[in-house]
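Undergrad: Take this sequence and fold it.
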Amino acid sequence: MLGASGHNPAGVSAVKPRSLSSHPPLFGAIDLGSSNCRLLVARPCNSGFKVVDAFSRVVRLGEGVREKGYLCQGAMDRAIEALRICAKKLRKHPGIKLRAVATEACRSADNRDDFIHQVEAETGITLDIINAEEESRLALQACSALLDDRPYAIVFDIGGGSTEICWIKVAQTGETRCIETLSMPCGVLCLTERYASVENRRDRFEAMRSEIRERLEDFAQRNCCSDILDDNKVQMIGTSGTVTTFCGIALGLERYERHKVDGSDLRFDDAERVTELLLRMEADKRKGHPCIGNQRAELMDAGAAIFAAIRDIWPLATLKVADRGLREGILVDLMRADGHAIDPCEARRHIGARIPASV
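TA: Next comes the predicted model:
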């Protein structure tokens, strides 16, 4: 067994070593989302960790789930093939402690149990379907290093099948408390599918933006977010492929470079310029852009609409870009449970690059 179910990382099983060895402790995290399957393997290093191996593939597991209510066979086949690659990589690291989680696509699907059993039978990986609160907790744990001393924060994660928004209280000690989490059943994949019949791209973008904005209004009002925006008491962190792609484009990168994106400040006016650039960009140019690529190209309009609606509701000047999320949060949990003094502020810490004045 390559993974373990349940939410207690201390109970995660290790991959049985083929022979006795003196390998340093290794930990692995798999995030099977509605769009992507991602693996991260790392070992504790000082008070953080060092990445040993990684893997990411677009699988679109959530394709059609909102409409049909179940995972389609093609999507399951793509996910299982990606997980086979993960399993092959994990077998290179005997004794690794792993937690593998699945999110919104599996939460929503009627046939999720059958899929989980099939994954274990064919790959040896046991997936843990986590709820939205656990998903948000892990993402926040990974991103906490990027928070400054302002007392409140909006942390959001635009996924394939859902978008999570966390309203956070930040203590002077740096400790964080989640006041409320909102999980919207609107991610880049399901939103793209739902608005596919709207032929005009600009109209489609504005319709998606309007829907997300309406979904966010009650949450923002309930937490009195607008009352303190003008006092510079609120900060924002965005963690998702949409936000990191926006940042890469704003930086003018010739190829995506994580160490230049993670931790960068993205100005809202730059985000608006990137949005306009994307909406003018034809499909072949989006597919050929080094920070977008073929697999992400058709999902960018939905991601841009969600991102724009978030900026509409919380009109701050900048946000912090986080190329980190569930996998890093899982690794921090696993390493702490194993007795390692992991400080999220040292886990995959990077200093972001400076974004030029214009795109």
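
Undergrad: Every contact and neighbour count from this point should use C-alpha atoms.
TA: Will do.

Undergrad: And the helices in the stretch 101-250 of the chain?
TA: 104-108, 112-123, 132-143, 188-194, 201-222, 241-251 (DSSP state H, counting those that start in this stretch).

Undergrad: Next, format those helices as JSON lines and append distance to Pro94 and mean neighbour count.
TA: As requested, the helices of the stretch 101-250 of the chain are exported to JSON lines (distance: least, CA to CA, whole Å; neighbours: other CA atoms under 10 Å):
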{"stretch": "helix 104-108", "distance to Pro94": "29", "mean neighbour count": "24"}
{"stretch": "helix 112-123", "distance to Pro94": "16", "mean neighbour count": "16"}
{"stretch": "helix 132-143", "distance to Pro94": "25", "mean neighbour count": "22"}
{"stretch": "helix 188-194", "distance to Pro94": "36", "mean neighbour count": "22"}
{"stretch": "helix 201-222", "distance to Pro94": "45", "mean neighbour count": "16"}
{"stretch": "helix 241-251", "distance to Pro94": "31", "mean neighbour count": "25"}
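
Undergrad: quick one, which of those is nearest to Val41?
TA: Closest approach to Val41 among these is made by helix 132-143 (14.9 Å; CA to CA).

Undergrad: The closest one: how far from the chain's middle?
TA: 10 Å (CA atoms, centre = their mean, to the nearest Å).

Undergrad: Distance of the closest residue to Leu182 other than its chain neighbours relative to Arg327?
TA: Spatial nearest neighbour of Leu182, chain neighbours left out: Ile165 (5.1 Å); criterion: CA to CA, 6 or more residues apart in numbering. Distance, Ile165 to Arg327, by CA to CA, to the nearest Å: 18 Å.

Undergrad: structure for this one too, so we can compare:
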Amino acid sequence: MQYGSHSPRDEDASRQAEGQNARGTAAHSHSRFRGKNNRKRRGSQPEIRGLRGPVERAPDVVYEPREPQRARDADGKQTTGETGQAKHAHPFAGAARQGDEGKRAERPDRHGKRHVNGPGNNSSKTQSGEKDSRKHGSAGRHGRPSRGQRPLYAALDLGTNNCRLLIAIPQQKGRFRVIDGFSRIVRLGEGMAQSGELSQAAMDRALEALKICAGKMISHDISRHRLIATEACRQAGNGAAFLEQVHAYTGMKLEIIDRRTEAYLAAEGCGSLIDRKAEAAVLFDIGGGSSELALVRRGRKNAPISEQITDWTSLPIGVVTLAERFGGKDVDHGVFERMVEEVRNHLAEFSNNESFNRVWQKGRAHLLGTSGTVTTLAGIHLKLPRYERRLVDGLWMRSDDVDTVLQQLIEMDYDQRASSPCIGQERADLVMAGCAILEAIRRTWPCQTLRVADRGLREGALTQLMSADNAWLPPKRGRWPRKKQQ
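TA: Here you go, the predicted model:
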């Protein structure tokens, strides 16, 4: 019997790994400008049947750490708390705000002017009503920010298992540079399958993580943001009440998005990794409480990914819900097969897309996974001593590579999985549930290649925000040689 695989990807709190990844990712981003004969080819990237050779990773996300701005008091001195984070009187500060509850507190900028609007507002005014063009987010010609006036954007995803944040600066169209991030396993949906509500312990864990996210957004002086809650808050009877508590505690107002929006944001975030020579792809995101899938059929060149999605679905099954139903610690072959069949039953109706299946059977297609499931699998395949995003994001894996890793995982006991550097104790009881979801997808749409994406919903939200503001930098001149005049 051959199997698929699983892995949860994010690591705790603004990892140093993301900073270390910046150099490698940025260096790789220039590889597409090398001469045709000098282009590097990665040995780990297999060819897709019917396509011409491996395709390099899309260099549209670069990770680069950046020093957060420090708040200053009325005398111009920096103010820091016990942990070194700046103390801002800002809407995100929640209960820590001073002065009138209904007003945004004033604070001086580095030029001594006092602002009445927080960083969530693009149009900053001083006390005299004068617009401050030096602030992040001020626009240059044609409404675009100039190179010296760079707005900062943030996207937060509060899911069933994780709380994640990205802060980024727009680059050329469709690209941005990540300067800070945060990820923590909070298991917000723990026990919800039985009770139908979020437990107090789970809400407390999520609130602590969200408080850290709020602090980061304050210190970086965000221009615009999108704060998203997904399956756990959608399904819980007390989900809306919990988000009101989040607003009171942190000042952040999260929106609960529907499943269609979640699927399209995930596709927006990783669509650039679909092989340009492929005719079709199945894009999937295995979450904690739900799993989103999109059938992508390539059409007009450079068309937005949203126009290439022919069908989508959201399964009410994720790694947390499946592990709680079947047990995640002691998983033998029998338990694993029952989990796979459970997922396949949910996929049965969605997989009956005849026109898409005809294209799929030609072989010019591949799977694209944007979940922690596939990134952990990739880390184990590469035998990484610790997770490294630059080595995982965009990696191609052959079907037999996936089978080999899954066979290793299913032969491990719980303690062995917990000791794996790419899994860890927090995820050891969820990894086999993710494997079962992936295996069900692989059996439904069999193919020879799987591409791994360490990007998804947050990246999609950032891209949409930047596109709505037309915040992209103008193209760099002189990069491409001009054609000779005839």
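
Undergrad: any idea how far the alignment partner in the second structure of the residue nearest to Leu182 of the first structure is from Trp312 of the second structure?
TA: In the second structure, the residue matched to Ile165 of the first structure (TM-score structural alignment) is Leu293. Leu293 of the second structure is 6 Å from Trp312 of the second structure, where distance means CA to CA.

Undergrad: With neighbour numbers in mind, choose between those two.
TA: Taking neighbours as other CA atoms under 10 Å, Leu293 of the second structure and Trp312 compare with Leu293 leading, 26 against 18.

Undergrad: I figured the more buried one hits Pro316, correct?
TA: No. With contacts counted by CA atoms under 8 Å, Leu293 of the second structure stays clear of Pro316, the gap being 11.6 Å.

Undergrad: Spell out, range by range, the strands that occur in the second structure.
TA: Here the second structure has its strands, by DSSP state E, at 61-63, 107-108, 114-115, 153-158, 162-170, 176-185, 224-229, 255-256, 280-286, 291-297, 309-315, 365-369, 396-398, 449-452.

Undergrad: Just put these in a markdown table and tack on distance to Leu430 of the second structure.
TA: Formatted as a markdown table, the strands of the second structure follow (distance: least, CA to CA, whole Å):
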| stretch | distance to Leu430 of the second structure |
| --- | --- |
| strand 61-63 | 28 |
| strand 107-108 | 45 |
| strand 114-115 | 47 |
| strand 153-158 | 18 |
| strand 162-170 | 13 |
| strand 176-185 | 12 |
| strand 224-229 | 21 |
| strand 255-256 | 24 |
| strand 280-286 | 12 |
| strand 291-297 | 14 |
| strand 309-315 | 17 |
| strand 365-369 | 17 |
| strand 396-398 | 22 |
| strand 449-452 | 19 |
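
Undergrad: Relative to Gln416 of the second structure, which of those is closest?
TA: strand 176-185 (20.1 Å).

Undergrad: what about the closest one, how far off from the first structure?
TA: Mean deviation of strand 176-185 of the second structure relative to the first structure after superposition (mean CA distance after the TM-score superposition for the first structure): 0.5 Å.

Undergrad: Identify the residue range in the first structure corresponding to that strand.
TA: Under TM-score structural alignment, the match for strand 176-185 of the second structure is residues 49-58.

Undergrad: List the contacts of the matching stretch.
TA: 35-44, 82, 86, 89, 295, 342, 346-348 (CA atoms under 8 Å, 6 or more residues apart in numbering).

Undergrad: Which of the residues you listed are buried? Put it as a PyMOL command.
TA: The PyMOL selection below is limited to those of the contacts of stretch 49-58 of the first structure classed as buried (16 or more other CA atoms under 10 Å):
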select buried, resi 35+36+37+38+39+40+41+42+43+44+82+86+342+347+348
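
Undergrad: Show me whatever sits in contact with both of Leu293 and Trp312 of the second structure.
TA: Overlap of the contact sets of Leu293 of the second structure and Trp312 (by CA under 8 Å, 6+ apart) consists of Ala263.

Undergrad: Pull the contacting residues for the match of Ile165 of the first structure.
TA: 263, 282-285, 312-314.

Undergrad: so what corresponds to Asp393 of the second structure in the first structure?
TA: Using TM-score structural alignment, Asp393 of the second structure lines up with Asp262 in the first structure.
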